[in-house]
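Asks: can't give you the sequence, but here's the structure:
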């Protein structure tokens, strides 16, 4: 797995982030790297803020530092907490927003936010039809291609990424929840 962006890694160290959280963020960041590389190769007309996607994936769950019960259970309190935490530490809004938006998406969501949300699902082989449809529609529109053609290629890439989900889940599970 790729290392986290240095500024994200430094912030996680400063906040004494739990090892399990850091492992999760690293797994999602690695998947986000694969997704942005795929989009860049297969959809060169799609413009997006690569740095924002990668930083967003590397910090999307940072609010779990303050809500550790959500590391092993359900909850969304970490989302606004993570956004506030990032902003408090001087992270610009264009990078901090993902902590608050990764858990929900709509047609008004930016392409960058869709990619972070997609990475946060497919890292564990979870496929979400409406999210994938939004990504497909965006790529088909900006590339002037048929949605079904875009979906077939995206589906193949997501299957390829999902095939290694067990390795990523094992990596995350090998790290203790508490530091």
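Replies: All right, it came through fine. Not measured: the values here are computed from a predicted model.

Asks: CA atoms for contacts and neighbours, from now on please.
Replies: Will do.

Asks: and the gap between residue 62 and residue 118?
Replies: Per CA to CA, to the nearest Å, residue 62 is found 17 Å from residue 118.

Asks: which of the two has more neighbours?
Replies: residue 62 (29 against 26; other CA atoms under 10 Å).

Asks: for the nearest residue to that one once chain neighbours are set aside, helix, strand, or coil?
Replies: Among residues not flanking residue 62 along the chain, residue 82 sits closest, at 5.1 Å (CA to CA, 6 or more residues apart in numbering). Assigned by DSSP: H, G, I helix; E, B strand; the rest coil, the conformation of residue 82 is helix.

Asks: hmm, residue 64 and residue 82 touching each other?
Replies: Yes. Applying CA atoms under 8 Å, one finds residue 82 in contact with residue 64, separated by 7.2 Å.

Asks: looking at these two, which one has more neighbours?
Replies: Shown here are residue 82 and residue 64; by other CA under 10 Å, residue 82 has more neighbours (25 against 21).

Asks: report the contact partners of the more buried one.
Replies: Going by CA atoms under 8 Å, 6 or more residues apart in numbering, residue 82 touches 60, 61, 62, 63, 64, 99, 100.

Asks: roughly how far does the first one sit from residue 151?
Replies: With distances taken as CA to CA, residue 60 is found 26 Å from residue 151.

Asks: below is an additional structure, to be compared with the one above:
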């Protein structure tokens, strides 16, 4: 199997658990960049979790008016800078964040969409939006990692919108994140089945 075959499988092949495809514009961009197949698999898994988060939010808290398309684009591209800093696919580092934002801007995407690549690790930064929090949450919970500080920020938005007690919102959010987390091992196995290099 050639690297391009692996990339196509990561983007469009069957997955367990089933994973939704990435938006066509993102899949086209990853092919144009000859992205590492493992990165494509990761972005697909995080995007799928973001769809679940936004679906839940639209059902339970439609009054928040989250920008669905922005969240899904952000989840699908948050680590795109790892096409530049490939070592960060298998090791620590945050150089991919600025590189990802710059790459998206250079490819004609507006700052409102490119920001997710640069901010997904900075959820406490001033001006953080609900959409930023959702992308950051998807990037953690896809592998069943729970980050209390991040979840607290999301809970504050939920409680303010609903007027309900924070603990009531916590119970609902915790149930959702727990259910999403149940598929983490299979999502991790899907990602690990693809090579790091393009």
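Replies: Great, that's in hand. Note that the structure is predicted; figures quoted are calculated from it, not measured.

Asks: now the TM-score, please.
Replies: Taking TM-score structural alignment, normalised by the length of the first structure as the basis, the two superposed chains have a TM-score of 0.98; 179 aligned residues with a CA RMSD of 0.8 Å.

Asks: farthest pair in the contacts of residue 82 of the first structure?
Replies: The most widely separated members of the contacts of residue 82 of the first structure, counting by CA to CA, are 64 and 100 (11.8 Å).

Asks: can you give the distance of stretch 133-150 of the second structure from its chain's centre?
Replies: Remark: stretch 133-150 of the second structure is offset 9 Å from the chain centroid, using CA atoms, centre = their mean, to the nearest Å.

Asks: so where is that stretch in the first structure?
Replies: Under TM-score structural alignment, the counterpart of stretch 133-150 of the second structure in the first structure spans residues 114-131.

Asks: in the matching stretch, what counts as buried?
Replies: Residues of stretch 114-131 of the first structure classed as buried: 114-125, 127, 131 (neighbour count, 16 or more other CA atoms under 10 Å).

Asks: who's more crowded, residue 60 and residue 151 of the first structure?
Replies: Neighbours per residue, other CA under 10 Å: of residue 60 of the first structure and residue 151, the larger number sits with residue 60, 31 against 18.

Asks: that one maps to what in the second structure?
Replies: Applying TM-score structural alignment, one finds that residue 60 of the first structure aligns to residue 78 in the second structure.

Asks: that match: what's it in contact with?
Replies: Counting by CA under 8 Å, 6+ apart, residue 78 of the second structure has contacts 43, 97, 100, 116, 117, 118, 120, 135.

Asks: and the second one, what pairs with it in the first structure?
Replies: For residue 97 of the second structure, the aligned residue in the first structure is residue 79 (criterion: TM-score structural alignment).

Asks: run the chain-centre distance for stretch 92-102 of the second structure.
Replies: 15 Å.

Asks: then stretch 103-112 of the second structure?
Replies: With CA atoms, centre = their mean, you get 17 Å for stretch 103-112 of the second structure.

Asks: how far does that stretch stretch from one end to the other?
Replies: Start-to-end span of stretch 103-112 of the second structure (CA to CA) is 14 Å.

Asks: what sits closest to the corresponding residue of the second structure for residue 93 of the first structure if chain neighbours are left out?
Replies: In the second structure, the residue matched to residue 93 of the first structure (TM-score structural alignment) is residue 111. Using CA to CA, 6+ apart and skipping residues adjacent in sequence, the residue nearest residue 111 of the second structure is residue 105, 6.7 Å away.
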